[in-house]
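Q: Next comes the sequence, and after it the predicted model I'd like to discuss.
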Amino acid sequence: MQSAPPFTTRPEIAGTFGVATSTHWIASTVGMRILEIGGNAFDAAAAMGFVLQVVEPHLNGPLGDMPVLIWPAGEDSPTVICGQGVAPAAATIAHYRDQGLDRIPGSGLLATVVPGAFDAWMVMLRDHGRLPLADVLEPAIHYARTGHPVLHRVSTEITELADFFRTEWPSSAATWLPGDRPPAPGSLFANPDLADTWERLLAEAGSAQGRTSQIDAARRAFYQGFVADRIDQFVRTACLMDGGGARRRGVLTGQDMADWTASYEQPTSTTYHGWDVWKCGVWSQGPLLLQSLNLLSGLPLDRMNLTGADFTHVVSEAMKLAFADREAYYGDPAHTDIPLAQLLSPAYANQRRTLMTQTASNEQRPGELHGFEAWARAAIARAAQPFDPGETIGSGEPTMAHLGERRGDTCHLDVVDRWGNMVSATPSGGWLQSSPVVPGLGMPLNSRAQMFWLEDGLPSSLAPGRRPRTTLSPSMARDPDGRMLAFGTPGGDQQDQWQLIYLLRLVHGRMGLQSTIDEPLFHIDHAQSSFYPRIANPGALLIEPGFGPMVIDALRDRGHRVDVADAWSLGRLTAASRTTNGQLHAAATPRLMQAYAVGR
């Protein structure tokens, strides 16, 4: 007798024409609309990205950042487009120290780097899309102009910050408090300044001849024209409260924006049980997922219960070692010689695996690589430093990683079209609660500079022109049968943790995309946070109650400091795939009741 299919919270989407999945249902349906009118996955992904900036403004914005993995049809492997902007020319350690800082605040003008998301979308559209830019931006303009139903969490964030906006960030009050009131959950909320910005950009770009020239003209209008001019004027004249508790001026200029462009680069990869897995480079945290796979490749996960204590323990311990290396060695390889090949080598994984025991570690243990020992020692010392940030506003990433009222984080989307093109993107930054709105543009600045350290000589030290080591981390993989997979999640430091667990369950559990997403999740908070105030919580493990009390007790017996999260509260995974015969599948998490997959 044939066994019943596994229970899922919603059907796994399947078809042959196209699939789109994201962290908001409106963005997913917009992506499908773009596919229906003849656009490809690149057009659909960009349209979804711009809509996410409107409907999830507490999670991303046009002045944020975005790494994206693209897999054009017929290519043997994906490519990275880096939309992570760099530190401004005046962003020196000395300048920030002179402001009385020893860590970069999580909000305010000094936390801003060059906004990278817009150019990454434009480069992808220009080189791989099919539709005119006006068609791609039309849905975002519609929702910004006519309004969209406000998410409960957006309303909550604005309500909590309303007084601060009124007194400290008046341009944010003008945008997020229509009629001087926070928008009620479910009410229509519009951002007319944002709609005006996009319409002006289209008008200026429309004077150019041809689709490619118009997209390049839009890039110039953004990075060298009226958008950059507004940002330059605002940052030069504003002195506003930041997460460090003082009013400070920023250092970003229009020239910084004009000097930067998004770029192509090769992804980083490994092979695990016959699966090829691709991530962004060591300027992201993506390689830690690959390091974790290498560590786990020597363990019998095929014989483990994938929601059991043994699985949870070994994955947690592997991630602790990979995170320790992230803190010691990851950074912008264009500025620092980073030993990534050694970190991803089988010999290194074999050596590091010997540190994993049956007892949970409370230590930060980066590997000591020859010639780089000082970096390892510095990472250990930083994690041990106590720090009390005091009262801060809008600090860090609005991540769902911890218990408490504020949950949310970044955004994610995956798209596959009928031709076999595939996109996985994780837009973030420029969210409403971490930076003031630029007057007249309807866009908050980003706060990605908080990931730099104000210490000399480290791969993640603040330096002009350097990319901050971002947590943003889309993923692509190919299984032994040739099926291609795009997946990802928001979540700051948790992104590659939840993605690792998801991928391991796909590999060893051999379940569908949706049923695997529906499995309970966990993550460690052991590692030093990427976000202000940059603290570590040794041994901490947060777990959904779906694992059951026996598993939770067993983990505590092994030394894990376990907190039990609310049910269905961790992760916002989405995924899309294409088999070699052209069948498409997509799935989205039920957590937070926002993400949806659509397709046919």
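A: Looks like it arrived, so ask away. Since this is a predicted model, take the numbers as computed values, not measurements. Numbers count the residues shown, from 1 in each chain.

Q: going forward, measure contacts between C-alpha atoms and count neighbours the same way
A: OK.

Q: Gly281 versus Ala341, what's the distance?
A: Distance of Ala341 to Gly281, computed by CA to CA, to the nearest Å: 11 Å.

Q: meant to ask about Gln358, not that
A: Distance, Gln358 to Gly281, by CA to CA: 32 Å.

Q: Compare these two and say which one has the larger neighbour count.
A: More crowded of Gln358 and Gly281, by other CA atoms under 10 Å: Gly281, with 24 against 11.

Q: check contacts around that one.
A: Contacts for Gly281 (CA atoms under 8 Å, 6 or more residues apart in numbering) come out as Gln266, Pro267, Thr268, Pro287.

Q: Could you dump those residues into JSON lines and include secondary structure, neighbour count and distance to Trp275?
A: Shown next, in JSON lines, are the contacts of Gly281 (DSSP: H, G, I helix; E, B strand; the rest coil; neighbours: other CA atoms under 10 Å; distance: CA to CA, whole Å):
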{"residue": "Gln266", "secondary structure": "coil", "neighbour count": "15", "distance to Trp275": "18"}
{"residue": "Pro267", "secondary structure": "coil", "neighbour count": "21", "distance to Trp275": "15"}
{"residue": "Thr268", "secondary structure": "strand", "neighbour count": "19", "distance to Trp275": "14"}
{"residue": "Pro287", "secondary structure": "helix", "neighbour count": "29", "distance to Trp275": "16"}
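
Q: What is the nearest of the residues you listed to Gln53?
A: For the contacts of Gly281, the residue nearest Gln53 by CA to CA is Pro267; the value is 25.8 Å.

Q: Might one say that that closest one is in contact with Trp71?
A: No. Between Pro267 and Trp71 there is no contact under CA atoms under 8 Å: 11.1 Å.

Q: Give the residues shared as contacts by those two.
A: Between them, Pro267 and Trp71 share the contacting residues Pro78, Thr79, judged by CA under 8 Å, 6+ apart.

Q: Comparison target below:
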Amino acid sequence: MTSPRNVFTTRPELSGDFGMVASTHWLASATGMSVLERGGNAFDAAVAAGFVLQVAEPHLNGPAGEVPILLWSEADQRVSTVCGQGVAPAAATIERFAELGLDMVPGTGPLAATVPGAFGGWMLMLERWGTWSLADVLAPAIHYAEHGVPVLERIAATIESVERLFTDEWTTSAAIWLPDGKVPAPGAKLANPALAATYRRVIAEAEAASSTRTGQLEAARRAWYEGFVAEAVADFCAGTAWLDSSGRKHGGLLTGDDLARWSATVEEPATFDYHGYTVCKTGPWGQGPVFLQQLALLSGFDLDGMGWLGADYVHTVTEAAKLAFADREAWYGDADVPMDDLLSEPYNAARRALITDAASLELRPGAPGGRSPRLPVFPEGAATSVSGVGEPTVSRPVPGEQVVSADGGVRGDTCHLDVVDRHGNMVSATPSGGWLQSSPVIAELGFCLGTRAQMFWLQEGLPASLRPGTRPRTTLSPSFALRDGRPWLAFGTPGGDQQDQWSLNFFLALVHGGVNLQEAIDAPMFHSEHFPSSFFPRGSLPGVVQVEDRLDPAVPAELRRRGHEVESQGSWTLGRLSAVARDGDFLKAAANPRGAQGYAAGR
């Protein structure tokens, strides 16, 4: 086993007893910590930081995106899931898309929008577990939207990649993201006064409606889902058509009734016990339980004996991921998913036996409880091998990079934040969607709609088939773990389909590598590209394993000998993890150095 003293770290693991915040952007982490310093709890801090992320990382999330949250309430003594994932519009049917000549939901534009769930998710957590007022938690985001944030290199690069699309087609986006008609330079200030005005109006209407904190939060939700925000969204979808990644112009399907009918919910998490730890994830309406399925498979292997990050270790973890994600493709969705069978030991013992010393090139879903799996019919050229025959033909970039489609549209990524306070409350949240490059800006609101509906299949009879009023099988996947039954770790990462590989690798490093939070984040990362992407156009690369080139050179050499197609990536390119923990007498935190923007703060 690798010794912790041999693991290079870019910064220390933070340790203290007052509070910790870790996220993908320093402004969000500083905001969350400032809330804790001023008497707010972890839930207040997470909400304030979450809204700041919308302004600081607009290429990675936005007001009309979504947010799943896992939290531990010290008062409730339990882990809860807040679902801030909106649903498909009532008019969004497979037949409607067929009438439009589409066999996939476009990756950009208003046709791919679901109900914006992030606002409702944040408000529900704030109302039920927080203590601060709406005005107080929104104040930092309003400040940055009005006065501007420093432009990250990746924001500038994203805007540059869609500059022509904005100027020629999405002119409302150009008005915000091309100030003075130019791509903002890295390091310049970029403001969004229209967004600030939207949030100021929400606060004004809420305070006019009620003098109580709870009443104001209820009124804010009404303003968003039944009032002026919903009206602007409905008018935008019905009254305009915009070029999207299908190469044609479409309007949206969202109506005011769709927004009014939806509300965020609190649910029980899915869980699995592993080596004295209980890992908690969202339900299978998202990909979260695929983390648990990987643990169920790996529980039958001696990872300690293999040696952390050795060839046997990387091979075994990769092959387990292939099996678990194959089940994701066949079984997950906003439907009746047989999770008990998928996590049962008899099922996993049989699945575990499929892992040999050679790399598999097949997509092999299982038959939980004797049910027959059914996979989607993958798009032509998606390079998904069900039989194990065939070579991959579709390449995909390293997750976390921007993906430019033929029409100039760009797929975004995601944010993450974690908070623990001195009372012991903990939050793990993964906001995403509504990227500045997702869809044209709704001018009077200062933000665009999300595109999460691209994760539905336009094929009948699948768990993830498009159906009105259902949630897309999102990739957003916060994580939480208890140790010996007590709250221990809140963690997560951006990365689309890779979230539940990078997060798993981080968790396994803590359990089997004997390292601390920062060492686990900084350790060389790897992941499989074997299974189909959840994003338009749904490609895959059977047998491909991406590894950071800091991995011991003997490991990729041995992986190639076993039949893996190993692709070496830059030293600091895979994963954007952050985490906070309750560890004995101390609170701890760590954040990712990759991308030079994630930070942890605490004392």
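A: Perfect, I can see it now. Computed from a prediction, not measured in an experiment: that's the story for all the values here.

Q: can I get the contacts of Gly281 of structure 1 in a markdown table with distance to Tyr502 of structure 1?
A: Listed next are the contacts of Gly281 of structure 1 as a markdown table, based on distance: CA to CA, whole Å:
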| residue | distance to Tyr502 of structure 1 |
| --- | --- |
| Gln266 | 24 |
| Pro267 | 20 |
| Thr268 | 19 |
| Pro287 | 16 |
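
Q: Report the two of those separated the most.
A: Gln266 and Pro287, at 12.9 Å, using CA to CA across these.

Q: what do these two both touch?
A: Common neighbours of Gln266 of structure 1 and Pro287, counting by CA under 8 Å, 6+ apart, are Cys280, Gly281.

Q: Quick one: residues contacting the most centrally placed residue in structure 2.
A: By CA atoms, centre = their mean, structure 2 has its centre lying nearest to Leu476, at 3.0 Å. By CA under 8 Å, 6+ apart, the contact set of Leu476 of structure 2 is Val67, Pro68, Gly286, Gln287, Gly288, Thr414, Thr430, Pro431, Ser432, Pro494, Gly496, Gln499.

Q: so the fourth one makes contact with Arg328?
A: Yes. With contacts counted by CA under 8 Å, Gln287 of structure 2 reaches Arg328, the gap being 6.8 Å.

Q: Buried residues in stretch 8-18 of structure 2, which are they?
A: Under the neighbour-count criterion of 16 or more other CA atoms under 10 Å, stretch 8-18 of structure 2 has Thr9, Glu13, Leu14, Ser15, Asp17, Phe18 buried.

Q: same deal with stretch 406-424 of structure 1?
A: Neighbour counts over stretch 406-424 of structure 1 (16+ other CA under 10 Å) mark 407-418, 420-424 as buried.

Q: counterpart of the residue nearest to the centre of structure 2 in structure 1?
A: Mapped onto structure 1 by TM-score structural alignment, Leu476 of structure 2 lines up with Leu472.

Q: what kind of secondary structure is its match in?
A: coil (DSSP: H, G, I helix; E, B strand; the rest coil).

Q: Also the one 5 residues further on?
A: Ala477 of structure 1 falls in the strand class when you classify it by three-state DSSP.

Q: so how far is Leu240 of structure 1 from it?
A: 44 Å.

Q: where exactly do the helices run in the stretch 1-150 of structure 1?
A: 25-36, 41-55, 93-98, 117-128, 133-146 (DSSP state H, counting those that start in this stretch).

Q: same thing with the stretch 351-500 of structure 1?
A: Using DSSP H, counting those that start in this stretch, the helices found in the stretch 351-500 of structure 1 span residues 373-384, 495-509.

Q: Tell me which of the ones you listed approaches Ala588 of structure 1 most closely.
A: Closest to Ala588 of structure 1 of the helices of the stretch 351-500 of structure 1 is helix 495-509 (CA to CA; 12.2 Å).

Q: That closest one maps to which residues in structure 2?
A: Following TM-score structural alignment, the aligned partner range for helix 495-509 of structure 1 in structure 2 is 499-513.

Q: now the matching stretch, how far from the centre of its chain.
A: Taking CA atoms, centre = their mean, to the nearest Å, one finds the center of stretch 499-513 of structure 2 at 16 Å from the center of the full chain.

Q: got it, and stretch 463-483 of structure 1?
A: Distance, stretch centre to chain centre, for stretch 463-483 of structure 1: 10 Å (CA atoms, centre = their mean).
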